[in-house]
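Asks: coordinates only, sequence not included:
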């Protein structure tokens, strides 16, 4: 069968999410992110074009490493100001019937019981259209915002996240039976207490009695996304993730990540095909290739290197050195410089700096007419091995509108996109075509019917 594209729009409840400096484009609506109409208009546009979901990123701190403060991020509007992503979902759901919602939320700083309740509520309100992008948070300022002196160590965050998910599965899958609500008006019994149970979780990081407060939603467990490429993240994804949002400096690196996570899924007792892979992709399309390239050149003119430097959390300022200076002479011997970039110490500062704000460095980038863009997307699906894209926004709403008007008809004609939604499907059913609930071979399904809820006691640990 022809592989169908999972099509999401990459969004964030802020001015400058990924494409720094481009909020200045004429008629860009980025500054309207505080207005509910921005989100309702966007949701209706995406549903008109057959998008599977809008993928909402989030952070819970500022980018304050570069130049020793958050000043650069604040000037750039780089994810500050920044609002809660989950809060806009009900507004978007109210004006749509099919569009899904991927909501980013961190396992490191807020307790699992409250989050389980919030996202179950959203799954009810959307009739099964929500997914959760599981993150563990990486910004030092985020840790300080929640009372810690510094970041929790990377692999330890994933250990905590693993137990966090265990608590949630017990609440979502094990706390209520499907037939617990009897709604017996004559007998004055709404729910059967024999079919609702506490979970009595007592672990290393969390202690939760339960029961879950919401009744079972259509999906029970939201579609589980993770964004990862690390060793600890790969093991975590193999056990938990249904969709992995991943990337890399090039297609070969992306392919290795996909292979590794599929192997981790098999090691966790699942099937390799139980995991889908989406990656961020840049698409600039116009009726002719010349028009698309002119549009892309305008985007490049406005791209802000300072925004990208701050986003990378560079612990040093390349602009403070002569461009001919070697990185080794700045004190960078090998490995990484900031969050994103693997560096060559023999590279000059000027060469290193040139990559920031260079929009051509996007690993999956298609600039051209509709046929050319569709050809490239098909190559990503068939040769790179991805299952879908989070469409990078250069302009709101023109990026999505151009894709809908010009690329969607071609992809539909080639069998890569559906022509219409299925009225009955949840987000999980849409992605996998195998029902609304987690498959039985997924770790979270072990708690169904109240199985395996015996308390497990581990030593307590104080993160402070």
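Replies: Noted; the coordinates are in hand. If you're wondering where the values come from, they're calculated on a predicted model, not measured in any experiment.
Asks: all contacts plus neighbour counts: C-alpha atoms, from now on.
Replies: Will do.
Asks: now do residue 185 against residue 216, distance only.
Replies: To residue 216, residue 185 is 20 Å away according to Cα to Cα, to the nearest Å.
Asks: residue 312 too?
Replies: Residue 312 is 40 Å from residue 216, by Cα to Cα.
Asks: and the comparison structure, right after this:
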């Protein structure tokens, strides 16, 4: 039996996300990002397409590396302005039943005790459809905005994140027993005090003493997403992540990353199948190849490769505006998105190389064709890249998602590569088929009843 493809819509609570400049296209509605009906309509569309999830990226800083300013960032709306992704989830959950939601939150910008309640609340309100994309940040501007002198050192940020997850696991998994909530009106006992425990944590980065404020939700711990594939990032993912996002230029790089991620999970005492790998991808599709090519050319006339370059500057910490098109670029050991820097150095990318790889203003691999051609390409990524699914980046909204649903999904379903209905249970159960909760072999197992962190 062919492996079914998992699919997330990749989006952000802003105008310009991955493929930049397309907000200027006359059919694009992304400038309505601050209207609730924009998001509820999108959620209903994705549910019609049986998308596994809507994955919402986020940043808490600004892109100010390119030209050492935010001028282009503001003119092209390169993820600025950007609103809070968590605020969207309840409204979208109310108009859907199967669509999952992955929200990005930076561990260095949150107080774990309060954050634990926010995620538990969303897990309750979505009936177990919430996931958390764990990021440690990569923008100096974000660190300065919250009172820090600069972004913390790369590996230290992951050390802090490891400790943050331990505290969160203790709250989500160890504070309330499964049978703590009785709701016994006659006995006047809502929750049994003997089955609720205080969490005490005193570590290098965090100190906390208190009871988790939320009763157990369907998943307890949300589905854990992560995108770090650097050495230290991969170590973090091996321990914690259930879904790992990779940004690979081709299937060869994707296969190498996928194998390393799964091997890391095994070395951490988990199983290879405990992790799902998603590749970032952009698709332009129409009924015929000719129509798809014409649509791509139409989109390309509105795209901004310079905005894409400014985005890449922020991720690498390199101001590419200083370089001529074919000038060699000094890719040092940075404190930013290390995998992007490493790949650019390995391939000797010049400014011209980078710009030529972003015809729609974005850095993800691009598939253009008729429905069968797109389906063929996606299957190649699944087989040769050894990924489990895709983060589908938007181009012109909402038609890029509508086109994929109307043209590509029926072909994938005919081939047995895509579900024809949502599965039962929580987001976690739909992704893994092993129930609503993380298995005990995951680090959360040591924080469940009887762990030493709880009284």
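Replies: Looks like it came in fine. Keep in mind that what you see is a predicted model, and the values were worked out from it rather than measured.
Asks: tell me how they score on TM after superposing.
Replies: After superposition, the two chains reach a TM-score of 0.94 (TM-score structural alignment, normalised by the length of the second structure), with 450 aligned residues with a Cα RMSD of 2.2 Å.
Asks: who's more crowded, residue 312 and residue 216 of the first structure?
Replies: The neighbour count for residue 312 of the first structure versus residue 216, taken as other Cα atoms under 10 Å, is higher for residue 216 (24 against 18).
Asks: show me the contacts for the more buried one.
Replies: Contacts for residue 216 of the first structure (Cα atoms under 8 Å, 6 or more residues apart in numbering) come out as 120, 172, 176, 177, 178.
Asks: just the element for the first one, please.
Replies: Using DSSP states H and E, residue 120 of the first structure falls within helix 112-126.
Asks: between the two ends of stretch 295-311 of the first structure, what distance do you get?
Replies: 24 Å.
Asks: now stretch 393-400 of the second structure
Replies: Criterion Cα to Cα; first-to-last residue distance in stretch 393-400 of the second structure is 9 Å.
Asks: quick revisit: and the contacts of residue 216 of the first structure as CSV, adding distance to residue 46 of the first structure?
Replies: Formatted as CSV, these follow (distance: Cα to Cα, whole Å):
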residue, distance to residue 46 of the first structure
120, 24
172, 29
176, 35
177, 35
178, 33
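Asks: in the stretch 1-150 of the first structure, which spans are strands?
Replies: Taking DSSP state E, counting those that start in this stretch, the strands of the stretch 1-150 of the first structure run over residues 6-12, 53-57, 100-106, 130-135.
Asks: counting by contacts, list what the shortest one packs against.
Replies: Right, the one you point to is strand 53-57 of the first structure. Strand 53-57 of the first structure makes packing contacts with strand 6-12, strand 100-106 when contacts are defined by 3 or more Cα pairs under 8 Å, 6 or more residues apart in numbering; DSSP states H and E.
Asks: is the closest residue to residue 18 of the second structure other than its chain neighbours in a helix, a strand, or coil?
Replies: Distance criterion Cα to Cα, 6 or more residues apart in numbering; nearest residue to residue 18 of the second structure, sequence neighbours excluded, is residue 362 at 5.1 Å. Secondary structure assignment for residue 362 of the second structure (DSSP: H, G, I helix; E, B strand; the rest coil): coil.
Asks: surely residue 362 of the second structure touches residue 16?
Replies: No - the criterion here is Cα atoms under 8 Å, and residue 362 of the second structure misses it with residue 16 at 10.2 Å.
Asks: how far apart are the longest strand seen in the second structure and its match in the first structure?
Replies: When the second structure is parsed with DSSP state E, its longest strand is strand 276-285. Average distance, strand 276-285 of the second structure versus aligned residues of the first structure after superposition (mean Cα distance after the TM-score superposition for the first structure): 0.8 Å.
Asks: does anything pack onto that strand? Which helices or strands?
Replies: Helices and strands touching strand 276-285 of the second structure, by 3+ Cα pairs under 8 Å, 6+ apart, are strand 243-246, helix 289-302, strand 366-369, helix 371-384, strand 389-393, helix 399-403.
Asks: that older thread, dump the strands of the stretch 1-150 of the first structure to JSON lines, plus mean neighbour count and distance to residue 24 of the first structure.
Replies: Shown next, in JSON lines, are those (neighbours: other Cα atoms under 10 Å; distance: least, Cα to Cα, whole Å):
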{"stretch": "strand 6-12", "mean neighbour count": "23", "distance to residue 24 of the first structure": "17"}
{"stretch": "strand 53-57", "mean neighbour count": "24", "distance to residue 24 of the first structure": "21"}
{"stretch": "strand 100-106", "mean neighbour count": "26", "distance to residue 24 of the first structure": "26"}
{"stretch": "strand 130-135", "mean neighbour count": "25", "distance to residue 24 of the first structure": "29"}
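Asks: quick one: which of the ones you listed is nearest residue 424 of the first structure?
Replies: Among the strands of the stretch 1-150 of the first structure, the nearest to residue 424 of the first structure by Cα to Cα is strand 100-106 (13.2 Å).
Asks: quick one: closest of the helices and strands packed on strand 53-57 of the first structure to residue 378 of the first structure.
Replies: Closest approach to residue 378 of the first structure among those is made by strand 6-12 (12.0 Å; Cα to Cα).
Asks: element containing the closest residue in space to residue 380 of the first structure that isn't next to it in sequence?
Replies: Spatial nearest neighbour of residue 380 of the first structure, excluding adjacent residues (Cα to Cα, 6+ apart): residue 386 at 6.2 Å. Here residue 386 of the first structure sits in a region with no helix or strand, counting by DSSP H and E.
Asks: can you report how many residues lie near residue 182 of the first structure?
Replies: Quick note: residue 182 of the first structure (other Cα under 10 Å) scores 11 neighbours.
Asks: typo on my end, it should be residue 189 of the second structure
Replies: Residues lying near residue 189 of the second structure (other Cα under 10 Å) number 12.
Asks: let me see the contact set for the closest residue to it other than its chain neighbours.
Replies: For residue 189 of the second structure, ignoring the flanking residues on the chain, the nearest one in space by Cα to Cα, 6+ apart is residue 183 at 6.1 Å. When contacts are counted by Cα under 8 Å, 6+ apart, residue 183 of the second structure touches 189, 190, 191.
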